[in-house]
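[1] how would this look folded up:
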Amino acid sequence: MIQFRPFKGIRPAKAKAASVATKNIDYYDSAEIDYELKNNPDSFFKVIEPALLGDDEASLVKVRENLETFIKEKILLKDPSSYYIYEQEDAKHGKTLGIIGVVSLDDYKNGLIKRHENTLKERQEKFTRYLKTINLQPDPVLLTFPENSNIEMIISMITVKTPCLEFSGSDQHTHRLWQVKDRLLMQQLKFAIEKLPALYIADGHHRMESAVQYTQHRRAQEPDYFGGEMFNYTLAVIIPGNFLKIYDYNRLVKDLNGLSEEAFLEKLKTVFSVIEKKSPYYPSSKHHLSMYLNGNFYALYVNHSYRGVPKALGELDTYLWEEHIMKPILGIQDSRESDKVEFVKGTGDINGIMKMKELVDKGEYKVAFGFYPIALKDLKLVADEDKTMPPKSTYIYPKFLSALTMLDLDD
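    Now for the predicted structure:
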């Protein structure tokens, strides 16, 4: 059974929320971080500033001192053990709702929390060093599950009340947070989540893996641990699948592996029906790809005998592209390592395709491929089969602010 626990969340005071919470640190370059540190004394970056300069014991001590100062000055508050309901709203996506709590890393290791993506060792180790230096989790892993009316009903019972936080963030979205400390509601949330057969990582595979490494580090330091310590858990926001938005992730390629355009098109026809289009083309459904080559758009329809083969992975157009175009025709064996492939976040419409067209027309790339967004049911199928998607197969919304709710790993 899944373990889903409340925690003593550290969060911004109501009047300080907009200045404390930041976009994830990965979205900032060094100049932007310096600007934030100099111009926003309440920024979460002020707490973790020592960790940005070093990862030794002295840095950890200073981070904890900064954290205590922010709590003492009531810039940050530490709640009693609670769950939280989180809502994010913007003009494009409307409202997204989720539940914040902590999940067991043993559940992840035992397959109750399922992954669909491989991680990069260097990035994973970077996140682990960061956790060791701050002993604090300011960013949740995004987990999801298929639509569940019971859980949504419980959420709706909570969100009719006034949120404890409501503000416009640096991402230009409206953020709302409800603290759930009523014992009955907490039990209902816990029971409803723990009844689920599994949870699925939608976003945050590197954070999850680094949390596992951190837990192993702490368990080695404290061999008499009993399992209830917070370092055995990780911060998670759990979102019903109907609130999750999955965008396409597209590909640009620099050359045709020495092939003429005519020879390249002929090779495609062994697996795809290739139809030249008179206007820009965005894929209309799964197993339909868009291609732009030498001023022309093409629709690539996966032939039926190749669809769904092999089980689970064959449902993914990014997998079929790698196995039937990238590797055998373009001669690229590893898209992560090759400098010939560029991954481009899609927009869920023709705009993303047109941005790639501009880059091909400028001569920076030879050919562009656009994909229809992967469905949650296919992501779930891949995870259930214990497989992993090709890199950059999905771009997941929503994205979360750092320090909106934080888990103290020393609790």
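[2] can we go C-alpha only for contacts and neighbour counts from here?
    OK.
[3] correct me if wrong: I332 contacts H324.
    No - applying CA atoms under 8 Å, one finds I332 not in contact with H324, separated by 11.0 Å.
[4] quick one: the residue lying farthest from the centre of the chain from L256, how far?
    In the chain, the residue that sits farthest from the middle, by CA atoms, centre = their mean, is E262; the gap is 39.3 Å. Plainly put, E262 is 11 Å away from L256 if you go by CA to CA, to the nearest Å.
[5] pull the residues that contact the strand or helix carrying the residue farthest from the centre of the chain.
    Under the criterion of DSSP states H and E, E262 resides in helix 261-268. Contact with helix 261-268 is made by 256, 274, 325, 329, as judged by CA atoms under 8 Å, 6 or more residues apart in numbering.
[6] tell me the helix or strand right after that helix.
    For helix 261-268, the following helix or strand on the C-terminal side (DSSP H and E) is strand 272-277.
[7] and the next element down the chain from that following strand?
    As assigned by DSSP H and E, the chain's next helix or strand after strand 272-277 is strand 288-293.
[8] now show me the structure for the sequence below, then we'll compare the two:
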Amino acid sequence: MSLIKAFTGLRPVAGRADDVVAPPYDVMNEAEARAMVEGRPWSFLHISRPEVDLPQGTDPYAPEVYAKGRENLDHMVEEGVLARESSPAYYVYRLTMGDHVQTGLMAVASVEAYDQDRIKKHEFTRPVKEDDRVRNIDTLNAQTGPVFLVYPATEVIDSILAKTTENTPDIDVTAAEGVRHELWVLSDEDTVKMLTDAFDALDALYVADGHHRSAAASRVAATRKAANPAHTGEESYNYFLSVIFPHDQMQILDYNRVIRDLNGLSPEEFISRVSAAFDVQASDTPVKPTHSGEYGMYLGGQWYRLTIKPELIPGDDPVARLDVSLLQNNLISPLLGIQDPRTDNRIDFVGGIRGLGELEKRVDSGDWAVAFSLYPTTMEALMAVADAGEVMPPKSTWFEPKLADGLVSHVLD
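    Below is the predicted model of the structure:
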């Protein structure tokens, strides 16, 4: 079984991509999704967030929500807004956000490789979200949200993708947030084989985002395999929709922290105790860390630059030496008493795309006591954790730009 393969994608027909393409289903709440579909009858949100077409207050996990999504998908196919490719293809996908450009390959990836950990994970999944994606795939009989994968940058793959983008894209959409999404259909049999072989030669792929979608695809495949006495391994359910980017083109932003209180300490006591593990220097300007081991801290209207003491950085543990782990293990847990950041409501997480001003706003409001800015986790650090079979701490990475929904879907024949 190949690590990846080409597929007959379901995508907007010529001239309809602007009407269809939507943000990922999980980056907005229901009210925002309802606002986004106003005046946009063909938005893919009608498929990915079908509760927008049902009464407010409808349980998003209710059977009628999934059924409405299938109804909307069928309607868009019947009306000729979406159509299947005539032959199997790969899709070269380029994202442009300001000065940042990344170019990857949309393909279907092997569930078997995922199950055997050749497609490596770095996060735990939540059962309720995984169950939701299983019901979504089963009801739609399609995978509509791609899993964001990463491959170690390889010249032969990178060069094929770059050469393809010299042509006019088949889809070119600039989303409301300013991110440009371009797509090239790549169906030449020789080029498809070259790419398939080049990916098969890789040791591993890595899940960057989409752990629930990939886990759900694995569960659906297992169920359908068990129910199919003629199973061969080549059925479409044995693969899941993916976009695969080279690791050196990824843009990971900082994922910052705000804490509700100082755990009974005065600001002076708190700073004194922080000084046991960090060098603390007051700063006249907001602190955006420039290297690993450096942090910004905003407390009482004042910014501080924190630098972890070198002897506290473990050399042989890919998880413990992450910046998020160093902050958690040397400050947030021992000083602020937050042992499990997954469940403790005294901590919140702020994506770096919102800027340091958002941290100041939170603390200045009086609702939060202190904020920390972090240096972004590197792709190399994430891959090291996955290679070790370990799990990243919660809220370690914030990838930008986000993939679009609706560009290409994978129908499970």
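[9] picking up where we left off before, closest to N232 of structure 1 among the contacts of helix 261-268 of structure 1?
    Each of the contacts of helix 261-268 of structure 1 was checked against N232 of structure 1 using CA to CA; the closest is I325, at 42.9 Å.
[10] against A277 of structure 2, how distant is the equivalent of the closest one over in structure 2?
    Superposed on structure 2 with TM-score structural alignment, I325 of structure 1 falls opposite L331. Separation of L331 of structure 2 from A277 of structure 2 (CA to CA) stands at 8 Å.
[11] wait, a helix at the match of I325 of structure 1?
    Yes - the assignment for L331 of structure 2 by DSSP: H, G, I helix; E, B strand; the rest coil puts it in a helix.
[12] residue contacts, D367 of structure 2?
    Applying CA under 8 Å, 6+ apart to D367 of structure 2 gives the contacts R260.
[13] aligned partner of it in structure 1?
    By TM-score structural alignment, D367 of structure 2 lines up with E364.
[14] which stretch of helix or strand covers its match?
    Per DSSP H and E, there is no helix or strand for E364 of structure 1.
[15] now do the one 5 residues further on
    Element membership of F369 of structure 1, judged by DSSP H and E, is strand 367-371.
[16] quick check: next helix or strand after that strand?
    helix 376-384.
[17] superposed on structure 2, what's the mean shift for that following helix?
    When structure 2 is superposed, helix 376-384 of structure 1 averages 0.8 Å from its matched positions, counting by mean CA distance after the TM-score superposition for structure 1.
[18] in structure 2, which residues correspond to that helix?
    Under TM-score structural alignment, the match for helix 376-384 of structure 1 is residues 379-387.
[19] which residues touch that stretch?
    120-122, 206, 247-248, 250, 252, 318-319, 322, 391-392.
[20] now swap in stretch 81-95 of structure 2 and tell me
    5-13, 16, 42, 76-77, 101-107, 161, 164-165, 179-188, 192, 243, 401, 403.
[21] what is the end-to-end distance of it?
    23 Å.
[22] what residues sit buried inside that stretch?
    Under the neighbour-count criterion of 16 or more other CA atoms under 10 Å, stretch 81-95 of structure 2 has 81-85, 88-95 buried.
[23] please flag which of those residues sit within strands.
    82-84, 90-95 (DSSP state E).
[24] longest strand of structure 1?
    Max-length strand for structure 1 by DSSP E is strand 94-104.
[25] mean deviation (superposed) between that one and structure 2, please.
    Strand 94-104 of structure 1 sits 1.1 Å off on average (mean CA distance after the TM-score superposition for structure 1).
[26] where does the helix or strand following that strand end up in structure 2?
    Note on strand 94-104 of structure 1: by DSSP H and E, the next helix or strand toward the C-terminus is helix 105-109. The counterpart of helix 105-109 of structure 1 in structure 2, using TM-score structural alignment, spans residues 111-115.
[27] with stretch 273-285 of structure 1 instead?
    Across structure 2, the stretch matching stretch 273-285 of structure 1 (TM-score structural alignment) is residues 279-291.
[28] helix, strand, or coil at T144 of structure 1?
    Looking at T144 of structure 1 with three-state DSSP, the answer is strand.
[29] ditto for I244 of structure 2
    Under three-state DSSP, I244 of structure 2 falls in the strand class.
[30] got the contact list for the residue most central in space within structure 2?
    What sits nearest the mean C-alpha location of structure 2, by CA atoms, centre = their mean, is D209, with 3.0 Å. D209 of structure 2 makes contacts with 147-149, 399, as judged by CA under 8 Å, 6+ apart.
[31] likewise I160 of structure 2?
    Counting by CA under 8 Å, 6+ apart, the residues that I160 of structure 2 touches are 191, 195.
[32] what is the neighbour count of the equivalent of T234 of structure 1 over in structure 2?
    Mapped onto structure 2 by TM-score structural alignment, T234 of structure 1 lines up with F240. Residues near F240 of structure 2, counting by other CA atoms under 10 Å, number 30.
[33] chain neighbours aside, what residue packs nearest to A198 of structure 2?
    With CA to CA, 6 or more residues apart in numbering as the criterion, A198 of structure 2 has its nearest non-adjacent residue at 6.6 Å, and that residue is I157.
[34] for the one you found, helix, strand, or coil?
    helix.
[35] residue in structure 1 paired with it?
    Here I157 of structure 2 is matched to I151 in structure 1, going by TM-score structural alignment.
[36] next one: T96 of structure 2
    By TM-score structural alignment, T96 of structure 2 lines up with E89.
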